[in-house]
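A.B. asks: Sequence first, then the predicted structure:
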Amino acid sequence: MDIATIVGFVLIFALMSMGMGFNFGPFIDPPSFLIVAGGTFGALFMSFPLNVVLGLPKIGMKAIKNQVPDSAGLIATLVSFSEKARKEGLLAIEADIETIEDDFLKKGIQLVVDGTDPELVKNILDTEVGFTGERHELGKSIFKSIASLGPAYGMIGTLIGLILMLGSLDDPSTIGPKMAIALITTLYGSVLANALGDPIANKLEFYNTKELAFRELAIEGILSLQAGDNPKVLEEKLKSFLSPDERASLSKEEGE
């Protein structure tokens, strides 16, 4: 679980609440909320397929539930498979396939054990990586859309409020409520964009980058395993994908 996302979300609203003096009454305006929320989500339904918009909560939860893939652990697994295959042959690692938790790695190892042509293995895995990236891009784009639509409908609400206010200047008692619509819609739109849309989109982009790098690492290791590379060569080749901290983690695991 990504604790940072939860901490950030709590900090945003806790500090905003303190800034409001915990007096929420002046900041609650149903018409303003309807303009911003209705406009934003109505535009989302126009911009994306129905099933994508309805799946928005599930996509958003990925920013909380996802974890950075364990690249160091992947290398250790591939090296152990390489050592076993070098001693007993590729078929010897078939019994270990069911112990693999990552479906992508499991699929690649199974293709290798089945004797699939290396070029075909690479094409199959590259295709899956490509489609995974597209799915992740769609999830990120819907939150980016929220970030752009929220302030836009906040501005529309502001214009509506100003028009209503200017049209009734002869009745001073209506100026306050209509001015509230004008100002609070802008606030709602900004909060929607900067406390939800952009942060979630950025976190999804972070995890997308990490997962695709993890899969590229897996492909390189799978192909090296199929080619019969020396385990030490395979390990050094895959270490080039890691950051210095990840390399240190791998060296620590090897030393234990």
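C.D. replies: All right, it came through fine. Residues are numbered from 1 along each chain as shown.
A.B. asks: contacts, neighbours, all on C-alpha from now
C.D. replies: Fine.
A.B. asks: roughly how far apart are residue 74 and residue 249?
C.D. replies: 12 Å (CA to CA, to the nearest Å).
A.B. asks: With neighbour numbers in mind, choose between these two.
C.D. replies: Using other CA atoms under 10 Å, the more surrounded residue of residue 74 and residue 249 is residue 74, with 21 against 15.
A.B. asks: Work out for me the element the nearest residue to the more buried one once chain neighbours are set aside sits within.
C.D. replies: Spatially, and ignoring its direct neighbours in sequence, residue 74 is nearest to residue 218 (7.3 Å; CA to CA, 6 or more residues apart in numbering). If you go by DSSP states H and E, residue 218 is part of helix 198-227.
A.B. asks: Packing partners of that helix?
C.D. replies: Of the remaining helices and strands, those touching helix 198-227 by 3 or more CA pairs under 8 Å, 6 or more residues apart in numbering; DSSP states H and E are helix 56-65, helix 71-88, helix 103-113, helix 118-166, helix 231-239.
A.B. asks: which one in the chain is furthest away from the centre?
C.D. replies: No residue in the chain sits farther from the centre than residue 170, which is 51.5 Å out by CA atoms, centre = their mean.
A.B. asks: Reduced to three states, what does that one come out as?
C.D. replies: coil (DSSP: H, G, I helix; E, B strand; the rest coil).
A.B. asks: One more to weigh against that first structure:
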Amino acid sequence: MDIFLIIGLVLGCLTVIVGMIVKGANIAVLLNPAAAIIIIIGTIAAVMNSYPRSEFLNVPRVLGAAFREKQQQDPVKLIEMITELAQSARRDGLLSLEQTIESIEDRFLQKGLTLVVDGLEQDYIREIMETEIDNMEERHKANAAIFSTAGGTAPTLGVLGAVVGLIGAMGFLDDTEKLAHMIAAAFVATLFGIFLGYVVCHPIATRLKRKSQIETRNMYLILEGVIALQAGENPSSIKMRLTGMLDPKSRKKIEDNEKAKQGSAE
């Protein structure tokens, strides 16, 4: 479970509640079933109308992926692993990698090495692996788009809920106290809509996109490593090429590892 996301959602709720208390508002007004029905059911209906059945029914699984803290492969460890494989292939030949493939946990790297051992051409290997990356990106983009749609719809439905509430309030013009309560309750729908859109749905969509970007980066790193390995490049050259695909912090980590190895060798 991704505790950081849960903390963010709880913090968002507390911000609204504490803000209302500081302003002297009665938080009991948040207990508004009509507003919740308009926002939640309305948003679900909008998503149903926007996406095919198969993608809509996939929402619980996608939501679970957003809350699940999936351990992404460390790119530094990936580079170290590919470098070791290149050294092994250079020493014993590409067919020697067949003994190592089964012990590799990363499915994409495992697939790439299998293609190399099978003796396929470099262009064909690249085409197969890039196709898998493109399909994954397209799938992830569609999943994130569902929450972006919900995030854009919820605030608008909040305005609709406020209008509905104000229409109901017009029936109490002769009762000032009741009228004030109804107007306050009407704007709760707007509050719910904005909160659901900009504190829940849009951030979840952004989080899904970011997770996809990290996974895609690692897959391209593996792709370039496999292609270089198949071409028989020098392990040091492969490591240098792949290191260039990393952010400065990860590059420094590789440099530190190199210095530690040299220090132990001396």
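C.D. replies: Received, thanks. None of the values given here were measured: they were computed from a predicted structure.
A.B. asks: TM-score them against each other, please.
C.D. replies: Overlay of the two chains. TM-score (TM-score structural alignment, normalised by the length of structure 1): 0.92; 256 aligned residues with a CA RMSD of 2.0 Å.
A.B. asks: before we move on, the earlier item: and the residue nearest to residue 74 of structure 1? What does it align with in structure 2?
C.D. replies: Using TM-score structural alignment, the partner of residue 218 of structure 1 in structure 2 is residue 222.
A.B. asks: Over to residue 38 of structure 1?
C.D. replies: Residue 38 of structure 1 maps onto residue 41 in structure 2, by TM-score structural alignment.
A.B. asks: Look up how far residue 28 of structure 2 lies from that match.
C.D. replies: 22 Å.
A.B. asks: So these two - more neighbours on which side?
C.D. replies: residue 41 (13 against 8).
A.B. asks: Name the SS class of that one, please.
C.D. replies: With three-state DSSP as the criterion, residue 41 of structure 2 reads helix.
A.B. asks: Please apply the same query to the one 3 residues further on.
C.D. replies: Under three-state DSSP, residue 44 of structure 2 falls in the helix class.
A.B. asks: Roughly how far does it sit from residue 262 of structure 2?
C.D. replies: 59 Å.
A.B. asks: And residue 90 of structure 2, by the same measure?
C.D. replies: From residue 90 of structure 2 to residue 262 of structure 2 the distance is 22 Å (CA to CA).
A.B. asks: Mind checking which of those two has more residues around it?
C.D. replies: residue 90 (16 against 10).
A.B. asks: What span of structure 1 is stretch 135-144 of structure 2 aligned with?
C.D. replies: The aligned range for stretch 135-144 of structure 2 in structure 1 is 131-140, by TM-score structural alignment.
A.B. asks: let me fix that: stretch 245-255 of structure 2
C.D. replies: Using TM-score structural alignment, stretch 245-255 of structure 2 pairs with 241-251 in structure 1.
A.B. asks: so what's the spatially most central residue of structure 2 up against?
C.D. replies: Centrality entry for structure 2: nearest residue to the mean C-alpha point is residue 208, 1.9 Å, by CA atoms, centre = their mean. Neighbour list for residue 208 of structure 2: 66, 140, 143-144 [criterion: CA atoms under 8 Å, 6 or more residues apart in numbering].
A.B. asks: thinking again about what came up before, can you list the neighbours in contact with the match of stretch 135-144 of structure 2?
C.D. replies: The contact list for stretch 131-140 of structure 1, computed with CA under 8 Å, 6+ apart, reads 56, 59, 200-202, 204-205, 208, 212.
A.B. asks: ok, now stretch 67-76 of structure 2?
C.D. replies: 1-2, 5-6, 214-215, 218, 221, 246, 250-251, 253-254.
A.B. asks: okay, how far is it across that stretch, tip to tip?
C.D. replies: Note: stretch 67-76 of structure 2 ends 25 Å apart using CA to CA.
A.B. asks: hmm, back to that, counterpart of the residue nearest to the centre of structure 2 over in structure 1?
C.D. replies: Aligned partner of residue 208 of structure 2 by TM-score structural alignment: residue 204.
A.B. asks: Please identify which two of the contacts of residue 208 of structure 2 are farthest apart in space.
C.D. replies: Farthest apart among the contacts of residue 208 of structure 2 by CA to CA are 66 and 140. That separation is 11.3 Å.
A.B. asks: Have a look at those two and say which one is more surrounded.
C.D. replies: Neighbour totals were compared for residue 66 of structure 2 and residue 140, and residue 66 leads with 21 against 18 (other CA under 10 Å).
A.B. asks: Would you agree that one is in contact with residue 206?
C.D. replies: No: applying CA atoms under 8 Å, one finds residue 66 of structure 2 not in contact with residue 206, separated by 9.9 Å.
A.B. asks: mind checking how far residue 35 of structure 1 is from residue 165 of structure 1?
C.D. replies: According to CA to CA, residue 35 of structure 1 stands 16 Å off from residue 165 of structure 1.
A.B. asks: what does residue 38 of structure 1 give?
C.D. replies: Taking CA to CA, one finds residue 38 of structure 1 at 22 Å from residue 165 of structure 1.
A.B. asks: for residue 128 of structure 1, what are its contacts?
C.D. replies: Contacts of residue 128 of structure 1 by CA under 8 Å, 6+ apart: none found.
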